[in-house]
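Peer 1: below are the sequence and a predicted model for it; my questions follow.
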Amino acid sequence: MAPSKKKHASCQPCIIPGGFTVLSLQFSSDSVAQHSMYVKEHRVRAEKSSRRPLDRTLFVLNIPPYCSEGVVKDLFSQFGSVESVELRDHPGSFQESGPRLSRFFRPAGKQGFKVGYIVFQNSSSLPAVKSHPHDVPLVVCSEQRPVATGVQKWIQQYTESFIHPDKLLQIVDTFMQDYDKRKEEEAERQKQEAEQQQEEEEGWVKVTRGHKGAKARPRSEAANQRTLQREIRKKKRKELMNFYTWQHRNTQKEHIAELRKKFEEDKQKIALLRAQRKFKPY
């Protein structure tokens, strides 16, 4: 009997150079074409945001356009509970750029392949994703999770673009309340800095209590700089002009020579005045 040409599933993950694991993606169970995504544990030392904990964040490349944040969350929920999903056009550190706007006030996003940051609730979900077999694709669209494409997707987007006036008013009111709160906090902060600067100009520096065992220090970086400048000026005033002994001796010699020269000039002036003086008793 001739050997079967059908390839058996390897049940092994596919790891490529760079430490990325390849995950196969299939739009539906009856689709022939497959798509590849590349996942890796997110470990960036420069990442300081608490939104991406290093032990629970998965970095994903080559996410297709038909996968929204909700679809990506459902896909990876089979490996563990997903806390948050962030899709971006390019990889980069998380930056808070002002208040979070509603989707009705954000510009239209770029339609293309994206990168994603998936945060799980447990760190044990990352090894489960990286050990997923390459021959077992993840199915995007199913009866339990339908994903609209083509004309149906356009109709859905057009329908969702309309918003009820009451809901829009609620969104605007919430944004304005947050805006007023931020303005009040900024004004209070500027007022405190102005008062602190005035106290420092008068010779007082206000300090705050740190953690136990820590020394008190000025509250702001600007106060630290001003205190340092004052110390530098004070040190310069106290600094001796002639530090070395030979410099001090030469200066004394020059000073004595100058005094002697001035003394001789004064003697000549006095002799000249005496010669010019005329005494006439009669």
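Peer 2: Arrived safely, thanks for sending.
Peer 1: hey, let's count contacts and neighbours off CA atoms from now on
Peer 2: Will do.
Peer 1: Phe59 touches Arg52, doesn't it?
Peer 2: No - counting by CA atoms under 8 Å, Phe59 stays clear of Arg52, with 10.0 Å between them.
Peer 1: and these two? Which one has more around it.
Peer 2: Arg52 (22 against 18; other CA atoms under 10 Å).
Peer 1: Ser142 against Ser31, yeah?
Peer 2: No - applying CA under 8 Å, one finds Ser142 not in contact with Ser31, separated by 11.5 Å.
Peer 1: shared neighbours, Phe59 and Arg52?
Peer 2: Tyr117 (CA atoms under 8 Å, 6 or more residues apart in numbering).
Peer 1: ranges for the strands of the stretch 51-200 of the chain?
Peer 2: 57-63, 82-88, 114-120, 138-139 (DSSP state E, counting those that start in this stretch).
Peer 1: and those, which is most packed in?
Peer 2: strand 114-120 (a mean of 23; mean count of other CA atoms under 10 Å).
Peer 1: got a list of contacts for that one?
Peer 2: Contacts of strand 114-120 (CA under 8 Å, 6+ apart): 42, 52-53, 56-65, 73, 80-91, 126.
Peer 1: that strand to strand 82-88, inter-axis angle?
Peer 2: Relative orientation of strand 114-120 and strand 82-88, computed by axes from the mean of the first three to the mean of the last three CA atoms, to 10 degrees: 160 degrees.
Peer 1: alright, now check it against this:
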Amino acid sequence: MAPSKKKHAGRQACIIPGGFTVLSLQFSSDGAARHALYVKEHKVRAEKSSCRPLDRTLFVLGVPPYCSEDVVKDIFSQFGSVESVELRDHPGSSQDYGPRLSQFFKPAEKQGFKVGYVVFQNSSSLPAVKSHPHDVPLVASTEQRPVSTGVHKWIQQYTKSFVHVDKLQRIVDSFMEDYDKRKEREAEQQTKEAEQQQEEEEGWVKVTRGHKGTKARPHSEAANKKTLQKEMRKKKRKELMNFYTWQQRNTQKEHIAELRKKFEEDKQRITLLRAQRKFRPY
């Protein structure tokens, strides 16, 4: 008897609008509840980071809270060797992370569903993931790699929260060394920019050619400020001081305000001198 067409059709991948492939996920093999994972090939033109290559990175939506980076790596290892896994609260560029912090200095993670970036070693793993049948669930917790939940998970987290003093000191020293090196590089970069932006004797500012269709601008903000101050000085020299009546009134007000300020400072100085004066009979 020939196999049913419905059964054969059920072994196909489920693709929804937006290019996402739906994968079923079970916590354990004997569980009945299933969770849906939405996966898609990571294609962002603005993403130029080497840690997310466009031809080997899988974007995953709806990662459950009980799935850590190691668990996600084990789940997708059946499609090929996984190079790295990154879980985040919201999708975004990998460039806004800055210096990589140790687990002891990271803020507490939010408990909830996350998005993930799975990087495979071979690009052939992506088609294998996207062609996985929807009715064949992926299993998170197995006998070989059990996933702790509930009280057992809390006990493990509490035990890991204790850090040995020597280990913590090594982590702090390593972070401070990286911080000092980063500050030195920034200082060198600022020094180079300052040297490039030095004004010549005629007062011109060196500029560089920007992208096509954009105007040339000075290298840094300091050059813009210097140019603006120079224009303001030229404008003040051209103005006629105390020529109009309102200019004379403003000058008088500023002069009176300055005299009052000096008068108050002198009063405070005299009061301080009187307080410091002592009677010395000998």
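Peer 2: Here it is on my side, so go on. Computed from a prediction, not measured in an experiment: that's the story for all the values here.
Peer 1: list the TM-score for the superposed pair.
Peer 2: Scored against TM-score structural alignment, normalised by the length of the first structure, the superposed chains reach a TM-score of 0.68; 211 aligned residues with a CA RMSD of 2.7 Å.
Peer 1: hmm, back to that, reformat the strands of the stretch 51-200 of the first structure as a markdown table; add distance to Glu193 of the first structure.
Peer 2: Below are the strands of the stretch 51-200 of the first structure laid out as a markdown table (distance: least, CA to CA, whole Å):
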| stretch | distance to Glu193 of the first structure |
| --- | --- |
| strand 57-63 | 39 |
| strand 82-88 | 37 |
| strand 114-120 | 38 |
| strand 138-139 | 56 |
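Peer 1: nearest to Thr159 of the first structure, of those strands?
Peer 2: Counting by CA to CA, Thr159 of the first structure lies closest to strand 82-88 out of the strands of the stretch 51-200 of the first structure; the figure is 23.0 Å.
Peer 1: the closest one packs against which elements?
Peer 2: For strand 82-88 of the first structure, the elements it packs on are helix 69-76, strand 114-120, judged by 3 or more CA pairs under 8 Å, 6 or more residues apart in numbering; DSSP states H and E.
Peer 1: tell me the centre residue of the first structure?
Peer 2: Gln95 (5.8 Å; CA atoms, centre = their mean).
Peer 1: and it, what's its match in the second structure?
Peer 2: With the correspondence set by TM-score structural alignment, Gln95 of the first structure lines up against Gln95 in the second structure.
Peer 1: residues contacting that match?
Peer 2: Ser49.
Peer 1: Phe79 of the second structure against Ala128, yeah?
Peer 2: Yes - Phe79 of the second structure lies in contact with Ala128 (CA under 8 Å); the separation is 6.1 Å.
Peer 1: of the two, which one has the most company?
Peer 2: Of the pair Phe79 of the second structure and Ala128, Phe79 is the one with more neighbours under other CA under 10 Å, namely 17 against 12.
Peer 1: give me the neighbour count for the residue nearest to the more buried one when sequence neighbours are not counted.
Peer 2: In space, and not counting its chain neighbours, Phe79 of the second structure is closest to Ser125: 5.5 Å by CA to CA, 6 or more residues apart in numbering. Number of residues near Ser125 of the second structure (other CA under 10 Å) recorded here: 22.
Peer 1: next: Gln197 of the first structure.
Peer 2: 18.
Peer 1: also Met232 of the second structure?
Peer 2: Under the neighbour criterion other CA under 10 Å, Met232 of the second structure is assigned a count of 11.
Peer 1: SS state for it?
Peer 2: With DSSP: H, G, I helix; E, B strand; the rest coil as the basis, Met232 of the second structure sits in helix.
Peer 1: doesn't Asn224 of the first structure fall inside a helix?
Peer 2: Yes - looking at Asn224 of the first structure with three-state DSSP, it is inside a helix.
Peer 1: what residues are up against it?
Peer 2: With the criterion set at CA under 8 Å, 6+ apart, Asn224 of the first structure makes contact with 217-218.
Peer 1: go again using 7 Å as the cut-off
Peer 2: Residues counted as contacts of Asn224 of the first structure (CA atoms under 7 Å, 6 or more residues apart in numbering) are Pro218.
Peer 1: related to what we said a few turns ago, out of the helices and strands packed on strand 82-88 of the first structure, flag the one nearest His164 of the first structure.
Peer 2: Between those, helix 69-76 lies closest to His164 of the first structure; by CA to CA that is 22.8 Å.
Peer 1: with the second structure overlaid, report how far that closest one is off on average.
Peer 2: Compared with the second structure after fitting, helix 69-76 of the first structure has a mean deviation of 0.6 Å; criterion: mean CA distance after the TM-score superposition for the first structure.
Peer 1: touching that helix from outside, list them.
Peer 2: 82, 85-87, 138, 140.
Peer 1: just flag the most distant two among the residues you listed.
Peer 2: Glu86 and Leu138 (19.1 Å).
Peer 1: how about TSV for the helices and strands packed on strand 82-88 of the first structure, with distance to His255 of the first structure added?
Peer 2: Formatted as TSV, those follow (distance: least, CA to CA, whole Å):
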stretch	distance to His255 of the first structure
helix 69-76	84
strand 114-120	77
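Peer 1: helices along the stretch 51-200 of the first structure, start to end?
Peer 2: Listed in chain order, the helices of the stretch 51-200 of the first structure (DSSP state H, counting those that start in this stretch) span 69-76, 125-130, 150-160, 165-201.
Peer 1: quick one: contacts of the second one?
Peer 2: Residues from elsewhere that reach helix 125-130 of the first structure (CA under 7 Å, 6+ apart): 13, 21, 41, 56, 58, 79-80.
Peer 1: which bit of the first structure covers the longest strand seen in the second structure?
Peer 2: Secondary structure of the second structure read by DSSP state E shows that its longest strand is strand 20-28. Here strand 20-28 of the second structure aligns to the first structure at residues 20-28, judged by TM-score structural alignment.
Peer 1: give me the residues contacting that stretch.
Peer 2: Applying CA under 7 Å, 6+ apart, the set of residues contacting stretch 20-28 of the first structure is 13-15, 33-40, 130, 134, 136-142.
Peer 1: distance between it and the chain's centre?
Peer 2: 32 Å (CA atoms, centre = their mean, to the nearest Å).
Peer 1: also stretch 145-162 of the second structure?
Peer 2: Counting by CA atoms, centre = their mean, stretch 145-162 of the second structure is centred 29 Å from the centre of its parent chain.
Peer 1: repeat that for stretch 25-36 of the first structure.
Peer 2: Taking mean C-alpha positions (CA atoms, centre = their mean), stretch 25-36 of the first structure and its chain are 38 Å apart.
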